[in-house]
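> Sequence plus the predicted model coming up.
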Amino acid sequence: MTEYYLVDVKSISSNQRRSSFNENDLDKLARSILDSEILLKPLILNQTGPESYEVIDGNFEYYSAVRAKEINPRGGEMVSAFVISPKDQKNITEQLSILNAAINRTVSSPSIPINNTESDQRLSNLEAHVDRAIADIKDESRKEFQRLNNQITDLKTQLPQKIEALEVLNNFGKVELTLKLQMASIKGKTAEKIITSILKERKKQGFSSFSDVVKRVEGLGDKRMVAILDAWNGTF
């Protein structure tokens, strides 16, 4: 099933180079994204790991989102996207191929004169479609923000326990951290990558909050951090 999400820009990668696009164009769209607080055309992503994604369609939009994050790290932290499930990927790829081919044919076809009434009607229909699409995306964005706010509220109610969890991340050794991550079903190379990053970052400076952990530790995202805390619930 294809799902709409707000995805952390830093967790997304693209197999197309940024240099393929004009930096001025990227900057214009980036500033528009920041001003409107939304990307009108969400990215289409393939999930490659628990907290990692690759662009299937929308490379220009992706690099504009990257530029938006460079301009305003807080305001450009998240970008709207559709995440494609593995079973839907073939159908979505075919759909994109059909759409792109149709667009190319439209662009290359000779112009055919049409009367103003027909043109105005098509324009009105297009504007109505765009308005509905924007409304749907904003509604999904509000739901996603509400879900995150609810999670933050839950975390605040468990603050004493979470302080102890932060102590674990600041003080436990490699073996203890490995056991703790196993409780959240994080094992193997993924766990090793996270633990290595935790040990490296806390040598520089202790973690001051869970948002600080997510920001500095490679392989961790908001969802995975919440999953870890849920798994540790009641173990202190």
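Cool, the structure landed. Residues are numbered from 1 along each chain as shown.

> contacts and neighbour counts: CA atoms only from here.
Will do.

> Longest helix in this protein, by number of residues?
helix 116-157 (DSSP state H).

> List the buried residues of the one helix or strand Pro160 maps to.
According to DSSP states H and E, Pro160 maps onto helix 159-171. By neighbour count with 16 or more other CA atoms under 10 Å, helix 159-171 contains the buried residues 161-162, 165-166, 169-170.

> packing partners for that helix?
helix 222-232 (3 or more CA pairs under 8 Å, 6 or more residues apart in numbering; DSSP states H and E).

> What is the helix it packs on packed up against?
Using 3+ CA pairs under 8 Å, 6+ apart, helix 222-232 sits against helix 159-171, helix 174-183, helix 210-216.

> From the chain's centroid, how far away is the first one?
What that stands for is helix 159-171. Centre-to-centre, helix 159-171 and its host chain are 27 Å apart (CA atoms, centre = their mean, to the nearest Å).

> what's the angle from that helix to helix 222-232?
110 degrees (axes from the mean of the first three to the mean of the last three CA atoms, to 10 degrees).

> With the second one instead?
Calculated by the same axes, to 10 degrees, helix 174-183 forms an angle of 100 degrees with helix 222-232.

> Downstream of helix 174-183, the next helix or strand is which one?
Stepping forward along the backbone from helix 174-183, the first helix or strand reached (DSSP H and E) is helix 188-204.

> quick one: buried residues of that following helix?
Applying 16+ other CA under 10 Å to helix 188-204 flags 191-192, 194-195, 197-199, 201-202 as buried.

> And here is the other one:
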Amino acid sequence: MKLPINLVPVKKITSNVSQSKFSADDIQRIANLILETEGVINPIILRRTGLESYEVIAGHLEYHSAVKAREISPLKGEMIQAIILEDSNEKAILEQIEKLRTHPSSFEELMDEHQLEIINIFQDQIQIKLDQNRKEIFDDLKNFLEDHYASLETKITPSNTSANAIDVSAIEEILRQQEERIIKQVQSRGNSDETVSEVLSNELSEKLQNQISTLEVLHEENVKTILQLKIELQKAGKKPIDRVTKLIQDLNSLDREQILNKLSECGFKKKDAESIVTKILSARESQKFSSLKDIANRKVMSEARIISLLDIWQ
């Protein structure tokens, strides 16, 4: 009895094993190899379910990779090598499958088969690595931000809760969310201890810049206001202070038309200018403005707009 290898259309085949059981990277890599070599080295085993339809008995990974290959190149990936079970050979083929394809023949297969047990065994080591990487990222963030905002003399400490402090809890939350994602990823893959270390290192390193960007967005208005004021002071000596004083005095004393004209000269659209003037007049009725921060706190204008006015207010 000779085992014939047939070319079977991929679209005629189904599998009762979900594609999600396998690594998407592995499927993509094998699909590319199938297209490159125009076939698989291990024919899949099929059983007929109809006149021209089949189901996979063994070789589910090869099948899903062939499906991906057909998506990439419908012509080159149209067919796949297969052995079809027949009455005359079914018993012998199934016995071969049991002996050759269901027992782990390598360390990697053994690891895959017992991935849940491995995760449980190495849970403590995984947690240690998570804690180590978490501390490294926090230290990197701290050093980066201290250097980046050194001109503002900003210090990152858990006890620093002043108005201009960087919110450490925001960093903690970012790290916590990242940690949860990595734990889920590790558990879903069933990686060994060495692979877990690589996953953590790569994931955390790749996300570091994103975490920094997220942190800066959280504090964009506050940091930008302080930074721009400091730049103005450094560039023009005492002149920015004079501009600040003049702006506050004008907003406290000028009438509606005068403020409208000044805002118009500064490039504000009529509708925006009228809205701002209404807020100014309403806010100063109860109490005069005492500082730029006071103007922003009373929702007259954003800090960014106030800063932009300092350069052009006459």
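On my side now, so go ahead. All of these numbers come straight from a predicted model, not from anything done at the bench.

> Superposed, what's their TM-score?
After superposition, the two chains reach a TM-score (TM-score structural alignment, normalised by the length of the first structure) of 0.45; 140 aligned residues with a CA RMSD of 4.4 Å.

> can you redo the helices and strands packed on helix 222-232 of the first structure as a markdown table with distance to Ile33 of the first structure?
Shown next, in a markdown table, are these (distance: least, CA to CA, whole Å):
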| stretch | distance to Ile33 of the first structure |
| --- | --- |
| helix 159-171 | 34 |
| helix 174-183 | 36 |
| helix 210-216 | 22 |
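
> Those helices: which one's closest to Gln95 of the first structure?
Among those, helix 210-216 comes nearest to Gln95 of the first structure, with 35.3 Å by CA to CA.

> Could you point out the helix or strand that follows the helix or strand harbouring Glu146 of the second structure?
Glu146 of the second structure is part of helix 123-148, with elements assigned from DSSP H and E. Once helix 123-148 of the second structure ends, the next helix or strand along the chain (criterion: DSSP H and E) is helix 168-189.

> List the buried residues in the helix or strand just after that following helix.
Heading C-terminal from helix 168-189 of the second structure, the first helix or strand you meet, by DSSP H and E, is helix 193-218. Across helix 193-218 of the second structure, burial judged by 16+ other CA under 10 Å covers 193, 196-197, 199-200, 204, 208, 211-212, 215-216.

> Compute the inter-axis angle for helix 193-218 of the second structure and helix 123-148.
Angle, helix 193-218 of the second structure to helix 123-148, by the same axes, to 10 degrees: 30 degrees.

> So which elements touch helix 193-218 of the second structure?
Counting contacts by 3+ CA pairs under 8 Å, 6+ apart, helix 193-218 of the second structure packs against helix 123-148, helix 168-189.

> Indicate which one of those is closest to Ile80 of the second structure.
Closest to Ile80 of the second structure of those is helix 168-189 (CA to CA; 28.0 Å).

> Identify all contacting residues around the closest one.
Contacts to helix 168-189 of the second structure, defined as CA atoms under 8 Å, 6 or more residues apart in numbering, come from residues 115-116, 119, 130, 134, 138, 156-158, 196, 199-200, 203-204, 211, 215.

> one step back: relative to helix 116-157, how tilted is the helix holding Pro160 of the first structure?
Orientation note: helix 159-171 of the first structure sits at an angle of 90 degrees relative to helix 116-157 (the same axes, to 10 degrees).

> returning to what we had before: closest to Ile228 of the first structure out of the helices and strands packed on helix 222-232 of the first structure?
helix 174-183 (7.1 Å).

> now the closest one: how far from the chain's centre is it?
Counting by CA atoms, centre = their mean, helix 174-183 of the first structure is centred 27 Å from the centre of its parent chain.

> on contacts alone, who are the packing partners of it?
For helix 174-183 of the first structure, the elements it packs on are helix 188-204, helix 222-232, judged by 3+ CA pairs under 8 Å, 6+ apart.

> Can you say which of those helices is nearest to Glu61 of the first structure?
The stretch from these with the least distance to Glu61 of the first structure (CA to CA) is helix 222-232; that distance is 22.6 Å.
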